[in-house]
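> Quick check, what structure comes out for this input:
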Amino acid sequence: MVRAHNQATAKLAPDQALSTAQTALVQHILTFCQQHWRQPQTAVFVIHGAAGTGKSVVLSHLLAVLQQARQQPDSPFYQGDNHLLINHPEMVKTYKQIAGQRAGLRKKDVEKPTPFINRYAKLQQRADVVLVDEAHLLLTQSDRYNRFDQTNQLTEILKESHIIILVFDATQMLKFKSYWPQQLLTQVLAPYPTETTRLTQQFRVQAGPAIQHWLTAFGTAGQLLPQPQPDSTFDLRIYTDANQLYAHLRQQNQRYGLSRLVATADFPYTLDGKTYYVETENFKQPWDKNMDPNVAWAERPKTIDEVGSIYTVQGFDLNYVGVILGPSVGYDAQHDCLAIRPERYEDQEAFKQRRDVTDPAVMAEMQRQIILNSINVLITRGRQGLYLYASDPVLRRRLAQL
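Modelled structure (predicted):
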């Protein structure tokens, strides 16, 4: 049996080998940082890329280099004040684990955006280099729950930083309060010198082009393409029985570790300490409780007995992932595609009203996109395989026909 614990942490470890392209990008960004080091105007470097293209790995290496260089008097980054920000509690845990195990890194170098913004606003000084992972999760409106009173977290981080390195993937936005319309990122960054790159090589999903295309069409556009021929490097299976899916997934967890069951946010869940369940046709398993403050959900062996969500697995690599599509995901027979039903989506926080959006058609499209994004996040978690089940019986039959 391969132990799951610490595999996700190992993936982001600074000593993890980089590809040739990733190595070149790290060096290019370090040159960018040196050119703009403590200049009056904030400079920004944006890394775009789909899930699994190694964006977080690049950031982890950059943080390690910068934090080690701050202790070297002959380095251009000597005594640098650098931070990594991420609006994702599970990823914060992982980065802090890494920092606690590596010389030159400190756990306090990693935090969520709001504490950083509030602290530096009071200090009236700017940090040197701020790396922002999963920047598509940054808030674009005030949020009492996160104690953020301003209107856009990136705008505030720009005020408090000399250099910002951020990674952004528009297909992973999951809530109205962190919704980035197509032109918003461009508008926010317009006043600043900005350089942009895009990572395209897929490092997570070890599948051939046909399966990669099938996953992209399904997760980003809701298209139902014929199921590709079997791929020796990736195990794609569609199930008509959730219990059978779960049994096979547990077998893979025994063999390879880091295999987990996840579901769309279509089943009731409340943060009140009680146990809530994902239930569908003769299947019932508890939602994740995620009570460990230090270890990410995916890395705890006992979570094979739970069902994870987009909020517990976004940004993580699994070996095998089982995905249950809930009632918000049905079948559109007229167009032979997924039918997205926002009224069946149980994550009410995701659709919390925005004061700046009043057009019902725009609102409906935002809701549809968020649910599609959540599907995309879930189906792209597995390195070696995806097991898929639809709770909607009509969609389940159509998927089986593929």
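> hey, let's count contacts and neighbours off CA atoms from now on
Fine.
> Can you list the neighbours in contact with the helix or strand encompassing L249?
Using DSSP states H and E, L249 sits in helix 242-256. Contacts with helix 242-256, where a contact means Cα atoms under 8 Å, 6 or more residues apart in numbering, come from 1-4, 239, 259-261, 280-283, 304, 319-322, 324, 387-389.
> Tell me the buried residues within the residues you listed.
4, 239, 259-261, 280, 304, 319-322, 324, 387-389 (16 or more other Cα atoms under 10 Å).
> Can you identify each of the strands in the stretch 1-150 of the chain by residue range?
For the stretch 1-150 of the chain, the strands defined by DSSP state E, counting those that start in this stretch occupy 43-49, 82-86, 110-111, 127-133.
> Show me the buried ones among the contacts of helix 242-256 that map onto strands.
Within the buried ones among the contacts of helix 242-256, residues falling in strands by DSSP state E are 239, 259-261, 280, 319-322, 324, 387-389.
> got JSON lines for these, with distance to Q212 too?
Shown next, in JSON lines, are those (distance: Cα to Cα, whole Å):
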{"residue": "Y239", "distance to Q212": "19"}
{"residue": "S259", "distance to Q212": "20"}
{"residue": "R260", "distance to Q212": "20"}
{"residue": "L261", "distance to Q212": "21"}
{"residue": "T280", "distance to Q212": "28"}
{"residue": "N319", "distance to Q212": "16"}
{"residue": "Y320", "distance to Q212": "15"}
{"residue": "V321", "distance to Q212": "15"}
{"residue": "G322", "distance to Q212": "17"}
{"residue": "I324", "distance to Q212": "19"}
{"residue": "Y387", "distance to Q212": "15"}
{"residue": "L388", "distance to Q212": "15"}
{"residue": "Y389", "distance to Q212": "18"}
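> I have a second one here; can you model it like the first so I can compare?
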Amino acid sequence: MHNAEESAVVDLFPLAVDEHTRIFTQSTRGEFIEYLRNRFSPKPGRDAADRLLKGSEGPAKPLMLYAADIVKKRDHFVLSPEQRVAYNQVMNAVEDARRAKLRWVVAVTGGPGSGKSAVALQLLSDLGARGITASIATGSQSFTQSLRRFAGGGNGRPQQLFQYFNSFVEDKGPRQIVLLCDEAHRLRTTSRLHFSQKHLETGRPQIEELVNAAYVPVFLLDEHQVVRPDEVGSLAAIRGYADAEGLAFTHVHLSEQFRCGGSDLYDQWVRDLLGLPLNDPARTPGAWPGDERFEVTLAGTPAEMEAILREKMRMGYSARISAGFCWPWSKPVDDRLVPDIRINGWERPWNVKGERKVGNAPAQSFWALAEGGFDQVGCVYTAQGFEFDWAGVIIGPDLVARSGYLRTKRDGNRDPKVSARSVEDPKFNLLVRNTYKVLLTRGLAGVVIYAVDDETREFLAELIK
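Take a look at the predicted model:
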């Protein structure tokens, strides 16, 4: 609409809800030109095609490390069309909030690698450049602390930029324009605070506290990553609260793979393997069809898994091993981690539990990225939200193959919150499957899988040729 002013067609902006719908006006002519430039090259593509065909694959830069350049405005993400829709929905809602004090709730859903965190980080950077108050909040200590250390380092105000979901219990109304709630599947029923701050707890639903904290609360989530009984983040819950409060609501789903590496085909295969979503007859385990962008390897022993991953690290790739919560988790003895995970002569400790290094082992929040983390095995709580070039996954005795399907076993699980009697069987079943969904989808270039149970290894060997 080359002759239209934005103020005259503001009601049309909410209609741009997918990557095939973009609205440009007289005042966004520059954006329109940039949009076209991003899709058309002034030069023939022969040379670029030759370089692509002759190029070699190398390690991808982890999003957490790339994030520092984004927040400090030294670089920017080239967002996909889908991500640009989500980005624009937030920006349009911000304009409504600033102009008319209208409040919008935005939900962005997508699987691992779809770029939810990339959208959040780019929004944080661009909103800050415009002088618009915004911050990112998460429900994960490891993820938040890593954002503060790696993305916020040197910024001078990382604690204000990167907060927790329970940081807003005292808010009586919007304190900022935008609140980007990443990993929103980890929303809790209510906020729980450190014992020294218990008196501040309100008992209000956490989603209410977050929505009230900003004019435009944005929730970025993957419903297949709910891994604890008290996590209630879902699209239905967010939409339901917005509707009940009479707030405008919009939802954008990211279906494309944004990672440099990663595989939509593999993500689909994992969901079929684990039967997610539950009760979907179309979700049945099938043979790994192969994908030249992603490698799936089955190890015969955990020592073989470790050897494969150490070789990848020698080649310059990042790697970590994580496991289902199926072994005890001991406190350090004489300032040394206890090798609780023992499998046929191979033994390793869990990652550090706490924010203090133990020997050469990094603190819990930095296991995924700091030097020394490979020598411990991570759990879902330290791996969730992070990515590695290569992921090693130990499937414990809480998930076993029987009669052609994977079954969950309560007596094989050692997570006190998940295996508690108060957690009913259907919920336990879902949480264990979601846990392995998270662990199996941390890799950018490939995954190495080892299953403790003999029959499960045989089952997987039939699927992974």
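> Superposed, what's their TM-score?
Superposed pair, TM-score by TM-score structural alignment, normalised by the length of structure 1: 0.84. Supporting alignment: 379 aligned residues with a Cα RMSD of 3.0 Å.
> ok, back up a step: which of the ones in strands among the buried ones among the contacts of helix 242-256 of structure 1 sits closest to S60 of structure 1?
The closest of these to S60 of structure 1 turns out to be N319 (Cα to Cα; 20.9 Å).
> show me the contacts for the closest one.
Per Cα under 8 Å, 6+ apart, neighbours of N319 of structure 1: 256-259, 381-385.
> can you rerun that using 10 Å?
4, 7, 204-206, 252-253, 256-260, 381-386 (Cα atoms under 10 Å, 6 or more residues apart in numbering).
> what's the helix or strand for the counterpart of T197 of structure 1 in structure 2?
Superposed on structure 2 with TM-score structural alignment, T197 of structure 1 falls opposite V252. Using DSSP H and E, V252 of structure 2 maps to strand 248-254.
> Measure the mean distance from that strand to structure 1 post-superposition.
On superposition with structure 1, the mean distance recorded for strand 248-254 of structure 2 (mean Cα distance after the TM-score superposition for structure 1) is 0.5 Å.
> After that strand, which helix or strand is next?
helix 264-274.
> What residues sit buried inside that following helix?
264, 266-267, 269-274.
> what's the closest of these to E95 of structure 2?
D264 (34.3 Å).
> so what's the closest one up against?
D264 of structure 2 sits next to 111-114, 255-258, 270, 291, 293-294 when contact means Cα under 10 Å, 6+ apart.
> switch to 8 Å and redo it
By Cα under 8 Å, 6+ apart, the contact list for D264 of structure 2 reads 256-257.
> So what does Y381 of structure 2 match up with in structure 1?
Using TM-score structural alignment, Y381 of structure 2 sits opposite Y311 in structure 1.
> Look up how far A217 of structure 1 lies from that match.
23 Å (Cα to Cα, to the nearest Å).
> that older thread, now the closest residue to the match of T197 of structure 1 other than its chain neighbours: how far from E231 of structure 2?
In space, and not counting its chain neighbours, V252 of structure 2 is closest to V108: 4.9 Å by Cα to Cα, 6 or more residues apart in numbering. Going from V108 of structure 2 to E231 of structure 2 by Cα to Cα gives 18 Å.
> Tell me where the stretch 301-450 of structure 2 has strands.
Secondary structure of the stretch 301-450 of structure 2 (DSSP E, counting those that start in this stretch): strands located at 319-323, 341-343, 346-348, 377-378, 388-395, 399-402, 405-408, 443-451.
> Among those, which comes closest to G153 of structure 2?
Judging the strands of the stretch 301-450 of structure 2 by Cα to Cα, what sits closest to G153 of structure 2 is strand 388-395, at 20.8 Å.
> how much does that closest one stray from structure 1?
Its aligned residues in structure 1 lie a mean 0.3 Å from strand 388-395 of structure 2 after superposition (mean Cα distance after the TM-score superposition for structure 1).
> Helix 302-314 and that strand, what's the angle between them?
Relative orientation of strand 388-395 of structure 2 and helix 302-314, computed by axes from the mean of the first three to the mean of the last three Cα atoms, to 10 degrees: 170 degrees.
> got the angle between strand 388-395 of structure 2 and strand 319-323?
Counting by the same axes, to 10 degrees, strand 388-395 of structure 2 lies at 20 degrees to strand 319-323.
> what about strand 388-395 of structure 2, distance to the chain center?
How far strand 388-395 of structure 2 lies from its chain's middle: 15 Å, per Cα atoms, centre = their mean, to the nearest Å.
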